[in-house]
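no sequence for this one, just the structure:
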């Protein structure tokens, strides 16, 4: 949550504005960096106040007693052994500053369509971070070294991304423009509100499950959502990569350019999302047991199926939401997120006490229908229609053929069946594409030529 306030809603704003006018790169980079330094300091002050209210400051100070040092365990080991919540939170949150500054770099990279630099840094950093945390966990270390590792990794990412920025993008003049910065802050408040509401929304069902049921149910619901989370990340990554082009194509007097690129992006995502949804429906219980290694996780199978439908609709709203932002309609997005939060809370309070994790998944599905409608109607009005049926019939028909194949192969080895089903789907889709679109050259022109 404090990361949201540290970035201050600037990331999406900077990406959009630089995509529209790359000449403003230096101005947004310098002023944005100064703003997030200030917002991070405010976030840390808020964190200290929160810790005091929660009583986390009633813990040993950052010192080690003389007796511990004399015992021969060493200063660092003695300090590690007195781990407490306050110190862990403080160490992790020291990473807010490098995280925020790195986020400004990433916004510039995205706006300039140079996302490869983000991958160059975050790919190795995430791999190293996971490996080291795994090693520390296996060796039974306390949380202190892990917290320090997280802080160091944020610093590394910041330094590496700024290196690429200064080496390959721009060496900005260090000129702070107070009036421009104030305008930035005003524009970013809507995005900050959106991010804050999304952060609250993300934990709504987990909090309600914990309150009305128990922690075991929280674990089951988390396992259901985590199984489909990679799909969400995939869809969001694809949309994010095209977002700068959407910003460039926006013309309030002529929406045809935005309509072409959004329709193409929607169809590409549906080509991926529809068969994945069918696959999750077919292998929900098996996937849970395969990933988590325990049979009791299969109890979340029905919840996973409902969450797969939620993710399918999210693949659509991800595109429509970016259309709204690229079209300078972020206030509509803010209204949508606020309504979603209220509806999710009401539905969760009603369904979770009665139906447990299935009720949470069902509430999420109903809320997602409302979310889709809220996105669809303003975008359809702006673009003179969003032809979802026309965009989805080919992948739906191909996925139906794949579903029939899965039914025939239901008693066979799951991994082999999944591999063959993927082949069946893409062969069926290719045949449909050739029949309805034409030669491979025409297919390539239809989907890649638009972007």
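Great, that's in hand. Values in this document were obtained by computation on a predicted structure and should not be read as measured data.

okay, CA-based contacts and neighbour counts for the rest of this
Noted.

please, where are all the strands along the stretch 51-200 of the chain?
For the stretch 51-200 of the chain, applying DSSP state E, counting those that start in this stretch gives no strands.

endpoints of stretch 206-222, how far apart?
8 Å (Cα to Cα, to the nearest Å).

got it, and stretch 89-104?
23 Å.

for residue 268, see how far away residue 446 is.
Plainly put, residue 446 is 11 Å away from residue 268 if you go by Cα to Cα.

and if you look at residue 109?
Distance of residue 109 to residue 268, given as Cα to Cα: 24 Å.

between the two, tell me which one has more neighbours.
The neighbour comparison of residue 109 against residue 268 (other Cα atoms under 10 Å) goes to residue 109, with 24 against 18.

grab the nearest non-local neighbour of the more buried one.
If the residues on either side of it in the chain are set aside, residue 109 comes closest to residue 115, at 5.5 Å by Cα to Cα, 6 or more residues apart in numbering.

what's the answer for residue 81, then?
In space, and not counting its chain neighbours, residue 81 is closest to residue 142: 7.3 Å by Cα to Cα, 6+ apart.

near that neighbour, how many other residues are there?
Residue 142: 16 neighbours (other Cα under 10 Å).

quick check: it touching residue 79?
No - using Cα atoms under 8 Å, residue 142 makes no contact with residue 79, being 10.6 Å away.

use this one as the comparison:
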């Protein structure tokens, strides 16, 4: 049984809402980086990059896999939203406090310089409010009220940007910016919670039962393993680089990753927004999940190529323009290398959520374990010998292994995707775009504009002559 047509429209609307919330969060963090890069050294920039890297890693352990479990439960029984929210809060309080203390302990154990430890310790205070915010967002996603996420993230990020600008203009350092981040997270939590309460007037909160909170934690264990291993893998390159090199190299790598976030956010928003629909499709069979995932994967693939080409060609100029500091041009080669992850990462959010929808939780966990092991082996070797460049190549290797595993497991456990024809359609416009960039004797900005315009024209608006000339079409014309 096929899914109703309006499912794709709803996914599109939800994706834009989730993307809006992610854009606000990433834009707030990005603007803080931009403000800091104009007022501080690359070394101080690297201190904040390291602190935020650890913060995002311990965020994963703080939520303990609860968001995925809650979203799936709420998608099945929407009227239990407030009851699940309350028990999700109880579970997340315990795990987030433990994660906060562990993050502080790690900073001390790694024997970073005193200022770096202070920054990390301050940022650790943002772990509990972030964890509770993620619980709230999970319930919102399960009810497909994603517009509340965009609205809820606005006040905290406005406070973050304005306060960071004032603090740096007044001569305060990175530690003050870290404190501002903590306050902004608390504001986001309060606003998001109030919006959800207003949006769930049809739900009864029910009584608080600690056993239900414990049951949620048990059900989310596999998701904690998946997210935790993924976070460790993502942070591993940065931690290794901070030990084999210095905060400066870590700052250059972090600057490149930050500029990739807008495109990565789009990938993630599509994955999050289609999850409730994938859960509904899974009630039918795996073929229904494949029918829903296939057109989304095709669209993402077509968008990934121009994004990669644009970032690769403009790498150095983007770093200098955005961060307002010529020292960041030293990271141009690294930025060009990691840009190829935009070709490898786009399918994973949809494939991963499809596996989760089908109950293949342990399969996703196994994928992430292999990714982390691969990342660790490649990272120790490449970063140990080649430093910053080695870290960039490590990210490419990890992305390639991740994609191959997701695609193979989806084909095996859910449905055949048959994306070969889609790939063949992308090849001609891609080759044409590359040819324009390398052969046209004009300024590279003009060549890039022509190349991407031709690609978009052929990839999205091409005239299918084979279809027009088919017998079925001719018969319909008669």
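Arrived safely, thanks for sending. Please read these numbers as outputs of a predicted model, since none were measured by experiment.

residues making contact with stretch 348-365 of the first structure?
By Cα atoms under 8 Å, 6 or more residues apart in numbering, the list of residues contacting stretch 348-365 of the first structure from outside reads 205, 208-209, 212-213, 217-218, 220-221, 300, 302-304, 306-307, 309-310, 344, 347.

7 Å instead, please
Contact with stretch 348-365 of the first structure is made by 205, 208-209, 212-213, 217, 221, 302-303, 306-307, 310, 344, 347, as judged by Cα atoms under 7 Å, 6 or more residues apart in numbering.

what range does it cover in the second structure?
Aligned using TM-score structural alignment, stretch 348-365 of the first structure spans residues 379-396 in the second structure.

swap in stretch 7-25 of the first structure?
The aligned range for stretch 7-25 of the first structure is 63-81, by TM-score structural alignment.

what's the end-to-end length of that stretch?
End-to-end distance of stretch 63-81 of the second structure (Cα to Cα): 17 Å.

quick one: buried residues of that stretch?
63-75, 78-81 (16 or more other Cα atoms under 10 Å).

aligned partner of residue 322 of the second structure in the first structure?
With TM-score structural alignment defining the correspondence, residue 322 of the second structure maps onto residue 291 in the first structure.

host element of that match?
Using DSSP states H and E, residue 291 of the first structure falls within helix 256-292.

same question, residue 359 of the second structure
Per DSSP H and E: nothing holds residue 359 of the second structure, as it lies in no helix or strand.

trace it over to the first structure, please.
By TM-score structural alignment, residue 359 of the second structure lines up with residue 328.

and what of residue 127 of the second structure?
When the first structure is aligned by TM-score structural alignment, residue 127 of the second structure is paired with residue 96.

in the first structure, where's the longest helix?
Ordering each helix of the first structure by length in residues (DSSP state H) puts helix 330-383 first.

quick one: average offset of it versus the second structure, please.
Its matched residues in the second structure lie on average 1.8 Å from helix 330-383 of the first structure after superposition (mean Cα distance after the TM-score superposition for the first structure).

what about that helix, distance to the chain center?
17 Å (Cα atoms, centre = their mean, to the nearest Å).

check stretch 181-192 of the first structure too.
Remark: stretch 181-192 of the first structure is offset 22 Å from the chain centroid, using Cα atoms, centre = their mean.

go on, stretch 437-444 of the first structure?
33 Å.

follow-up on the earlier one: just the buried residues of stretch 63-81 of the second structure: which are in helices?
Per DSSP H, those map to helices at 63, 66-75, 81.

widest-spaced pair of these?
With Cα to Cα as the measure, no two of those lie farther apart than 63 and 75, at 18.8 Å.

distance check, the residue lying farthest from the centre of the first structure against residue 78 of the first structure.
The C-alpha centroid of the first structure is most remote from residue 70, which lies 48.4 Å away (Cα atoms, centre = their mean). According to Cα to Cα, residue 70 of the first structure and residue 78 of the first structure sit 10 Å apart.

again with residue 292 of the first structure
According to Cα to Cα, residue 292 of the first structure and residue 78 of the first structure sit 35 Å apart.

who's more crowded, these two?
Neighbour totals were compared for residue 292 of the first structure and residue 78, and residue 78 leads with 18 against 13 (other Cα under 10 Å).

stretch 149-166 of the first structure maps to which residues in the second structure?
The aligned range for stretch 149-166 of the first structure is 180-197, by TM-score structural alignment.

can you check stretch 376-385 of the first structure too?
Using TM-score structural alignment, stretch 376-385 of the first structure corresponds to residues 407-416 of the second structure.

map residue 133 of the first structure across to the second structure for me.
In the second structure, residue 133 of the first structure lands on residue 164 (TM-score structural alignment).

and for the closest residue to its match other than its chain neighbours, the neighbour number?
Among residues not flanking residue 164 of the second structure along the chain, residue 177 sits closest, at 5.6 Å (Cα to Cα, 6+ apart). When neighbours are counted by other Cα under 10 Å, residue 177 of the second structure registers 24.

check which residues of stretch 422-433 of the first structure are buried.
For stretch 422-433 of the first structure, a neighbour-count test (16+ other Cα under 10 Å) marks 422, 424-426, 428-430, 432-433 as buried.

residue closest to the middle of the first structure?
When the first structure is reduced to its mean C-alpha position, the closest residue under Cα atoms, centre = their mean turns out to be residue 233, at 5.8 Å.

does that residue sit in a helix or strand, and which one?
Assigned by DSSP H and E, residue 233 of the first structure belongs to helix 215-249.

what packs against that helix?
helix 10-20, helix 204-212, helix 256-292, helix 301-326 (3 or more Cα pairs under 7 Å, 6 or more residues apart in numbering; DSSP states H and E).

so which of those gets nearest residue 45 of the first structure?
Closest of these to residue 45 of the first structure is helix 10-20, at 19.8 Å (criterion: Cα to Cα).

tilt between the helix holding residue 233 of the first structure and helix 330-383?
For helix 215-249 of the first structure against helix 330-383, the angle between stretch directions is 60 degrees (axes from the mean of the first three to the mean of the last three Cα atoms, to 10 degrees).

buried residues in helix 215-249 of the first structure?
Buried, per 16+ other Cα under 10 Å, within helix 215-249 of the first structure: 217-221, 223-225, 227-228, 231-232, 235-236, 238-240, 242-249.

and the helix holding residue 291 of the first structure, what other elements does it pack with?
Short answer (3+ Cα pairs under 7 Å, 6+ apart): helix 256-292 of the first structure packs on helix 215-249, helix 301-326, helix 388-408.

looking at those, which is closest to residue 279 of the first structure?
The nearest among those, by Cα to Cα, is helix 388-408 at 8.0 Å.

show the subsequent helix or strand relative to that closest one.
With secondary structure assigned by DSSP H and E, helix 388-408 of the first structure is succeeded by helix 414-436.
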